[in-house]
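Student: Dropping the sequence and predicted coords here.
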Amino acid sequence: MTVVLSVLFVLCWASGFVGAKLGAGAAPVTTLLMWRFLLLAAVLLPVAWVTRKRGSRPSGRVLGRQAVIGALSQGGYLLTVYAAIQLGVNTGTTALIDGMQPLVVAALVGPLLGVSPSGRQWLGLVTGFLGVLVVTLGDASANGSVPWWAYLVPFAGMLSLVAATFIEQRSPAPVRPLAGLTVHSTTSAVVFTALALATGGAVPPADPPFWIATGWLIALSTLGGYGLYWTLLARLGVTRVNALMFLMAPVTSVWGAVMFGEPFTPVTAAGLTVGLLAVVTVAHRRPREQPAAGAREKRPRPVSRPAGGPAA
């Protein structure tokens, strides 16, 4: 079951980069994100209310923590991913830069969660970073119309998702998946509605491509991508789940080449191969994680709280 969930997670998370490309030409970033989360919140709020358990109402502190997680993992992460794609960065390259997340997580996981990656895992993570570097430099050289600083935008989003991941892992008590997703999506709806109103982009276009992209992002990227991300985080731990991020680039690059005609060069193929080797190295065996006292990974009870996906 875990393998199936992992495959679905990779596909759903990668779909976010493709969905961002679909919607990029139909409307401004804030418009697309505003309606994505307004519609999602409108569906989730009544469902979460009807299915709530008696006496399980979260405290204000818990809701506040979940709102911060949602703002970081959906607001900060998605805004930068969409902005990078609109600036001209290829979907595969954006996904690959986002794939550096495992290395950042591994560097922080020991000090913050008391989980020490093994030497083999470190080797895989560094190998994955080299694959990211190869593809990013190759794409930057081939795509001269994109400003160099545009490649820094996805890095900012990746750091935002990393921050959300660690805040979630340090949460003292579990939150029901549906309740967490509802808070995250409602928070994002408020954030992106404010941004859209401030920039004059609140009115959605009537064009079908906009609504197709919106539906795509709600169903696959948010419900599928973010839901499976937090679910697998509880099942596998931080290091192994984030190693799956190295697989987003191969899937997204092939997807982008087929749907949008994006270039798929030998340099891209080489970098993606390195990324695949990194995942195999990290996931070769179950890491012997020793969470620090109070770390959420130590809890046997699964906790899944969608914050984002998709991904983009």
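Tutor: Sure thing, it's come through. Note that the structure is predicted; figures quoted are calculated from it, not measured.
Student: Please make it C-alpha for all contacts and neighbour counts, starting now.
Tutor: Fine.
Student: From V29, how far off is G70?
Tutor: 18 Å (Cα to Cα, to the nearest Å).
Student: More neighbours: these two, which one.
Tutor: Legend: neighbour count by other Cα atoms under 10 Å for G70 and V29, higher for G70 (28 against 24).
Student: So that one is in contact with A189, correct?
Tutor: No - at 10.1 Å, G70 does not count as touching A189 under the criterion of Cα atoms under 8 Å.
Student: What are the buried residues along whatever helix or strand V43 lives in?
Tutor: Here V43, judged by DSSP states H and E, is contained in helix 29-50. The neighbour-count check on helix 29-50 (16 or more other Cα atoms under 10 Å) flags 29-41, 44-45, 48 as buried.
Student: Over to stretch 203-219?
Tutor: 209-211, 213-218.
Student: For my notes, please list those residues in CSV and give distance to G275 for each entry.
Tutor: Putting the buried residues of stretch 203-219 into CSV (distance: Cα to Cα, whole Å) gives the following:
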residue, distance to G275
P209, 32
F210, 32
W211, 33
A213, 28
T214, 30
G215, 30
W216, 27
L217, 25
I218, 28
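Student: how far is stretch 281-288 from where the chain is centred?
Tutor: 22 Å (Cα atoms, centre = their mean, to the nearest Å).
Student: take the one below as the second:
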Amino acid sequence: MRASPLLDRLAPPLFIFIWATGYIVAKLAAPHADPLTFLAWRYAGVVVLMLGLALVARAAWPTRREMAHLAVAGIAIQAVYLAGVWVSIRQGLPAGTAALIVNLQPVLVAALAPLIGERVTPRQWAGVALGLAGVLLVIWHKLTLGAGLATPLLLCLMALLGITAGTLYQKRFVPNFDLRTGQVVQFVASLVVTLPAAWALEPMRIEWNRDVFIAMAWSIVVLTAGGISLMFYMLRHGRVTAVSSTMYLVPSVTSVMAWWLFGETLGAQAIAGMGVTLLGVYLVVAKKTETTA
């Protein structure tokens, strides 16, 4: 997909909105489906959708070498990340705590960006720190930990490491690929990993009621086909540190959605945190204006 000035402007806010709905979908589906089983169905649905689009458009397929790199990145970004988040929340980790852990990603990406040849400026580091502070303000009142949450915490840390490693790996080894055929490769690889895990670890329960159908359709068409495609587009046409920093805004948008849909509390502290987060992300992604004497 070629760079488009209009899409360059629209991609970040669209991505943030779509990604934030992931927690809403998880809350909707959790009572009716085992997490890995739901994800396996989701991956299969994405493969069917993207394969159909690729065949109709006669899209170019990656080389074998590119397929191998895409499979590795896909397993980290899809299978490891989503499994860690969904299973940890299902096992009792509060969504606010999960959001905080996963949204440490911009800090890790900024720290590791030099490994793929990106330089992080002092201003961007200040933005990363401000963004993290804003996220803490937004969800601080939701951070409650109880006994028996060691395993969910480790799973959420696994999710953080998965999406961070996958993002950096993809940017380094296979930054350019057709989004349709590339996602077929990535989600086939994720399905190959997730389906046996679901069979081994879960009773594979899924109740096909209205909530599950809505959650599944939204996950396949909007969250995955839309959200993942936008993330890959931004990685292709932007710097990985700037792209990952948009993740900081997800908890804020999710909090607003939860307030609107489920009546969850949204106080002055959370609103202030959103403002701090916006400033932090601006410092990371805004282009530095050069002046001449």
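Tutor: Right, received. Where do you want to start? What you see is a predicted model, and the numbers here were worked out from it, not measured in a lab.
Student: where does the TM-score land?
Tutor: After superposition, the two chains reach a TM-score (TM-score structural alignment, normalised by the length of structure 2) of 0.86; 284 aligned residues with a Cα RMSD of 2.6 Å.
Student: hang on, the earlier thing: need the residues that contact the helix holding V43 of structure 1.
Tutor: Identification of contacts with helix 29-50 of structure 1 by Cα atoms under 8 Å, 6 or more residues apart in numbering yields 23, 79, 82-83, 178-179, 182, 185-186, 188-189, 192-193, 195-196, 201-204, 210, 214-215, 217-218.
Student: now swap in stretch 142-162 of structure 1 and tell me
Tutor: Contacts for stretch 142-162 of structure 1 (Cα under 8 Å, 6+ apart): 72-74, 76-81, 83-84, 87-89, 94, 97-98, 100-101, 104-105, 136, 140.
Student: equivalent range in structure 1 for stretch 158-168 of structure 2?
Tutor: Stretch 158-168 of structure 2 corresponds to residues 156-166 in structure 1, going by TM-score structural alignment.
Student: Now the matching stretch on structure 2. Mean distance?
Tutor: Between stretch 156-166 of structure 1 and the corresponding residues of structure 2, superposition yields a mean separation of 1.1 Å, by mean Cα distance after the TM-score superposition for structure 1.
Student: Identify the residues contacting the aligned residue in structure 2 for G224 of structure 1.
Tutor: In structure 2, the residue paired with G224 of structure 1 according to TM-score structural alignment is G226. Shown in contact with G226 of structure 2 (Cα under 8 Å, 6+ apart): I18.
Student: repeat for T97 of structure 2
Tutor: So T97 of structure 2 contacts 139, 142-144 (Cα under 8 Å, 6+ apart).
Student: ok, of these, which one's closest to L235 of structure 2?
Tutor: I139 (27.1 Å; Cα to Cα).
Student: Could you check which helix or strand contains the closest one?
Tutor: helix 122-139.
Student: Give me the residues contacting that helix.
Tutor: By Cα under 8 Å, 6+ apart, helix 122-139 of structure 2 touches 96-97, 100, 103-104, 106-107, 110, 245, 248-249, 251-252, 255, 269-285.
Student: quick one, helices of structure 1?
Tutor: Ranges of helices within structure 1 are 2-24, 29-50, 60-70, 77-86, 91-98, 101-113, 119-142, 153-169, 177-198, 208-216, 227-236, 238-243, 248-260, 266-282, based on DSSP state H.
Student: Give me the residues contacting the fourth one.
Tutor: Outside helix 77-86 of structure 1, the residues that touch it by Cα under 8 Å, 6+ apart are 17, 20-21, 24, 29-30, 33, 91, 94, 150-151, 153-154, 156-161, 310-312.
Student: residues in structure 2 matched by it, start to end?
Tutor: With TM-score structural alignment as the criterion, helix 77-86 of structure 1 aligns to 81-90.
Student: how distant is the matching stretch from the center of its chain?
Tutor: For stretch 81-90 of structure 2, the distance to the chain centre is 12 Å (Cα atoms, centre = their mean).
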